[in-house]
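Asker: Below: sequence and its predicted model.
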Amino acid sequence: MPEPRDANAPRALRIAISGYYGFRNSGDEAVLKSILLALEAEGSAQGVRIEPIVLSGDPAWTESMYGVQAAGRMSPGGLLRTIARCDGLISGGGSLLQDVTGSKTIPYYAGILKLAQLLGKPTFIYAQGVGPVLNRCMDGLIRHVMTRSAYVSVRDAESAELLGRMGVPSERISVVPDPVMGLPLPKGAEATAGDARDRTPVVGISLRRWRKDGADLIRAAEALGELARRRPVRLRFLPFHTPADAEASREAMERLGELGPGSSAELAEPGDDPQRMLLEVSRCDLLVGMRLHALIYAAGQRVPMLGISYDPKIDQFLARLQERAAATTEAMDASAFADAAERLLDGSAAWRADKAPLIDRLQREAVEPAQHIVRQLRQKAKR
């Protein structure tokens, strides 16, 4: 016979979460971890218990990694059953509604939203980056699911402008930071960078293969090699998406050339836990990043950064810190890049002081979607 429910126990709200999860991409997994932590904290603050169910490419791995329920993301019958037993569905974060990575991406994620809406479940857009959308035929589908969502938040003004051009009313769109701005270090861990006077400065490096001919990696290696010949640095390559980023990092390492006295290069192996990668970044004195979430990790931990842009989302995030990309995958001046790196290594304290108000604001605003979502679901449950 089941035990009677405690009348004082928090009301449970079951929320399905849709995104690019379960594929061991550190950036996307960091988004998921940030959303889970924000929902848990906000549920506790509002007196409800949140029970997430993550739609994952590897449900068993996701359950083991985060200690939450997970379900397969591709089975139509399984998705129907999972969403039907939830109180609502979150779509995000990350760049889900774009067709640069494939023509099926927008129909898939919009289809998940539409399925939830057909089942009468409120849907919530959580700090998504929308676009680029090359196929204008997708505009109507995106507008349809967005206008029928209970809450819409995007991670930059450019995404809001794109939705506005598609016909989504601007007053329904909130612009908030990427949820990873709120990701904390693992419990018991502390950042150790910030004063490199008595040790070799650590330069964290997040590279990915973008150009098919590898010219971007060659240029990055040339610039990093230039820096490592000018002064002692510890080049620590951080693969955010394995195994692809590890392979790109090894290729760049092979092209560094002879380093200067006291300099070294190494490949980190932080594993799949996004908070372990965050800890890696926190221990750097400078972060050189192509991956968006490498730059977001650095900002959250007050680590000076140099961005290499391959996508508008890199420029959009850097703009929120009043920064510009130091290079792109199409053009990089090795000497100028090394000059910029040296300025940041020598002026890290000034950089942190200058950026602190901007970063503080982003971190405060990063939890706003969770606050709205939990509040709306709690109010709906009372009716």
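Answerer: Arrived safely, thanks for sending.
Asker: can we go C-alpha only for contacts and neighbour counts from here?
Answerer: OK.
Asker: measure residue 271 to residue 65 for me?
Answerer: Separation of residue 271 from residue 65 (C-alpha to C-alpha, to the nearest Å): 11 Å.
Asker: Let me fix that, I meant to ask about residue 239.
Answerer: 19 Å.
Asker: Neighbour count for the two, which is higher?
Answerer: residue 239 (28 against 14; other C-alpha atoms under 10 Å).
Asker: Would you mind measuring from residue 204 to residue 258?
Answerer: Residue 204 is 19 Å from residue 258, by C-alpha to C-alpha.
Asker: So for the two, which sits in the more crowded spot?
Answerer: residue 204 (28 against 13).
Asker: Which helix or strand lies directly C-terminal to the host helix or strand of that one?
Answerer: Using DSSP states H and E, residue 204 falls within strand 202-206. Next helix or strand after strand 202-206 toward the C-terminus (DSSP H and E): helix 215-230.
Asker: dropping in the other structure now:
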Amino acid sequence: MEENKKLNILMATMQMGFGGAETHIYELCRALVRDGHTVTVASAGGRYADMLEAAGIRHVTLPLHTKNPLAVLRCRAALKKLIASEQFDVVHAHARIPAFICGSLQKQLHFRFVTTAHWVFRVTPLWKRLANWGDRQMAVSEDIKQYLIDNYGQFADNISVTVNGIDTDSFAPGGDFAAIRDELALSPSAHRIVSVSRMDESRGKAQLCLAKCAGRLLEKYPDLEIVIVGDGVLSAERNLLADVREIADTLEKKHGRKIIFTPGLRTDTPAFLASADVFVGASRAALEAMSCGLPTVIAGNEGYIGIMDESRRDLALKTNYCCRDCGETTEAKLFADLCKLLDTAPEARRAMGDYCRRVILEDFSAARMAHDYETMYASLPAVTPDVPGKILVSGYYGFGNAGDDSIAAALVAGIRAYAPDLPITFFCKDPKNSAKKYGVRAVRRFNIPAVLREMRTAKLLISGGGNLLQNTTSSRSLFYYTTIIRMAKRHGLQVFVLANGLGPILGERYERDVARTLALADRITLREPQSLDYAASLGIPHDRMTLSADPALLLTPADARRVDYILKNVENVPLFAVSLRSFATLRSEEVGGADEDRFAATFAAEVDAIAARTGAKPLYILMQSSRDRDLTEKVNAAATVKGEILGGLTAREIMGVLERCEFVISMRLHLLIYAVAIGKPPLGISYDPKIDAMMRYMGCAAPLRVAGLKGGALADAAAALSGAPLSADAIERLKSLALADAASAVQMTR
């Protein structure tokens, strides 16, 4: 979708009453409208719905808060009519029921569909089956992003992470609280603790702990007042406000004055915060308090972080200030921290509050949140996956191999950089997942009737990238790829053999077959000189071929926060990356007759030697978990210096992890390519001429042979690595060649 385009957006959520998600949506809508977009909100209504309309933002009231089948059908009919008539650029759902309804309409109405995950909910088999998370997802923290990956199989690169954006003008120091002081008859000079939260049992634990601390706090601070703003909103849960009010009544009778004030649900939160000396709470409420310059104790149902300061900033951010997995909130912890704050001199407390305010201005502005969403909207494909592709892509896609998946992602990104509206179809093993991952149409690669249907309307077949035309792993796969090319030519398509590695091809009959197939191609680019020379030896004229580069070089690393999350359990020491692959599919001559178990023992000894000489620890990366894990675990078990094993990462995540490593050792070709793309020194372990050829082409150190890992050879080579393997200019030259292939592909469809 075009960047900077002013969009017509439909937000669909359950309701717009009191809560963190509702406030998030309210602030997002206002920020998007300030940026020039048009926003309509559909929900069951609530206080924030009234405030949206007061701000000039349209609200449509629908019973989106209930699973009642009749209500769901009513909402579906109403949303279908609304979406069809308004022609929204983006439909954006913020809860599972609205997402299910909107998702059921997408295929029929062909709109761009995104969702936001605000929380982690219990996953049932039914919800897992019914859930529709759209073309792109937004999570409000890295752990919620991981929840979407682990529980719903969402693709990490399609999930953005934003913040709970705060209106820092409304939530600012020095607010006026005269009205609530008069309303509640608050003392003008008391020590005052304020907390804001829903009071359902799943949310109000910290507030109940605060009320239970009140008696002990009064012994130290006789003028104490506590204000707990909020109420229960979920009928299915116990309301803890009743318990708080019972404690409040007991204290009032004992002390002859009101100690704990419970004004219920309110939207004038800034006024209550303006009255506070200290705040207790979590999530969005804590962020709003920090924006007001209040010293804040981060505490909630999910856990306890404590007094917000520099030492706790990273931890708070990782959990989006929700305290997940941060220990239990207890009266003892809360009492101790509140005493620390209330005993602190006013000037020092103000400095603590000023720090909290700076954190919000740096990390949590509403403008930053809106920008994150606008970036996600711009990343949406301009065409929906149900449109037949003008470009067909054939390759080793959908097998869970990070290297080939990175080629797919780079191809799509490269083509869309030149032609955002051009529909693309992939032939792959897992059409459903591939369509979701890359925002393309996808059909099963061996579903020949479906493949033929796609060819009837397409203009171009891309065969590649990768090392497709070889038969060392399987003659069946070679037959498949050459057959697809011939079928495409019979249907009048142009054929682009793109950034291929060629060979080895065993047997003259197979070489003749490949030569005849390549002769049919309209354009051929090879990813390294050895493949170019091999094609020439098969009789393909040099003037029909061009030297190119692997498309994966075009990918960029995941952002730093994502990498921090991935490495959260990895020791903070220098690291070197290692990627191995099983010998099971390799021929004996490719590994010099080496035995996998003996290799594991030898490699483990080399890992220990490298660790001793460099002071770095291994970090094992699985490029294809199904084939790489067994050997990797054998090596790690045999080595004295243990390393973490990371699997299931996307190419961009792997590149982000490699940026944190000192150097890279790999049997997997694409891990070596990723290292070159980010300028990290790679050391290849070769079992295939393609690795030797690519390392030469990229200007890297010569790889070691699998059978040559003896007597510290690997440790010597690793210790010798220094600096980037290529100059920045050389890396950019390779990337420009890969990008030129994408431009050529687009040109061939015109």
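Answerer: Sure, I can see it. Remember, predicted model here, so these are calculated numbers, not experimental data.
Asker: tm score of chain vs chain?
Answerer: Scored by TM-score structural alignment, normalised by the length of the first structure, the superposition of the two chains gives a TM-score of 0.85; 352 aligned residues with a C-alpha RMSD of 2.5 Å.
Asker: sorry, back to before: mean offset of the strand holding residue 204 of the first structure relative to the second structure (after superposition)
Answerer: In the superposition against the second structure, strand 202-206 of the first structure averages 0.6 Å from its aligned positions (mean C-alpha distance after the TM-score superposition for the first structure).
Asker: which residue numbers in the second structure go with that strand?
Answerer: Under TM-score structural alignment, strand 202-206 of the first structure corresponds to residues 575-579 of the second structure.
Asker: can you pull out the strands in the stretch 151-300 of the first structure?
Answerer: Assigned by DSSP state E, counting those that start in this stretch, the strands in the stretch 151-300 of the first structure fall at 151-154, 173-175, 202-206, 234-237, 264-267, 286-289.
Asker: got it, and the stretch 151-300 of the second structure?
Answerer: Taking DSSP E, counting those that start in this stretch as the criterion, the stretch 151-300 of the second structure carries its strands at 159-161, 192-196, 225-229, 260-264, 278-281, 296-300.
Asker: can I get those strands in CSV with distance to residue 613 of the second structure?
Answerer: Output for those, formatted as CSV (distance: least, C-alpha to C-alpha, whole Å):
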stretch, distance to residue 613 of the second structure
strand 159-161, 39
strand 192-196, 54
strand 225-229, 59
strand 260-264, 63
strand 278-281, 49
strand 296-300, 44
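Asker: Could you pull up the residues touching residue 26 of the first structure?
Answerer: 240-241, 272-274, 277 (C-alpha atoms under 8 Å, 6 or more residues apart in numbering).
Asker: Also residue 205 of the first structure?
Answerer: By C-alpha under 8 Å, 6+ apart, the neighbours of residue 205 of the first structure are 235-238, 287-289.
Asker: and the gap between it and residue 48 of the first structure?
Answerer: 41 Å.
Asker: before we move on, what about residue 95 of the first structure?
Answerer: Residue 95 of the first structure is 29 Å from residue 48 of the first structure, by C-alpha to C-alpha.
Asker: Comparing the two, which residue is more hemmed in?
Answerer: residue 95 (23 against 20).
Asker: ok, the more buried one to residue 130 of the first structure distance?
Answerer: Distance from residue 95 of the first structure to residue 130 of the first structure, by C-alpha to C-alpha: 6 Å.
Asker: Please apply the same query to residue 264 of the first structure.
Answerer: Counting by C-alpha to C-alpha, the gap from residue 264 of the first structure to residue 130 of the first structure is 39 Å.
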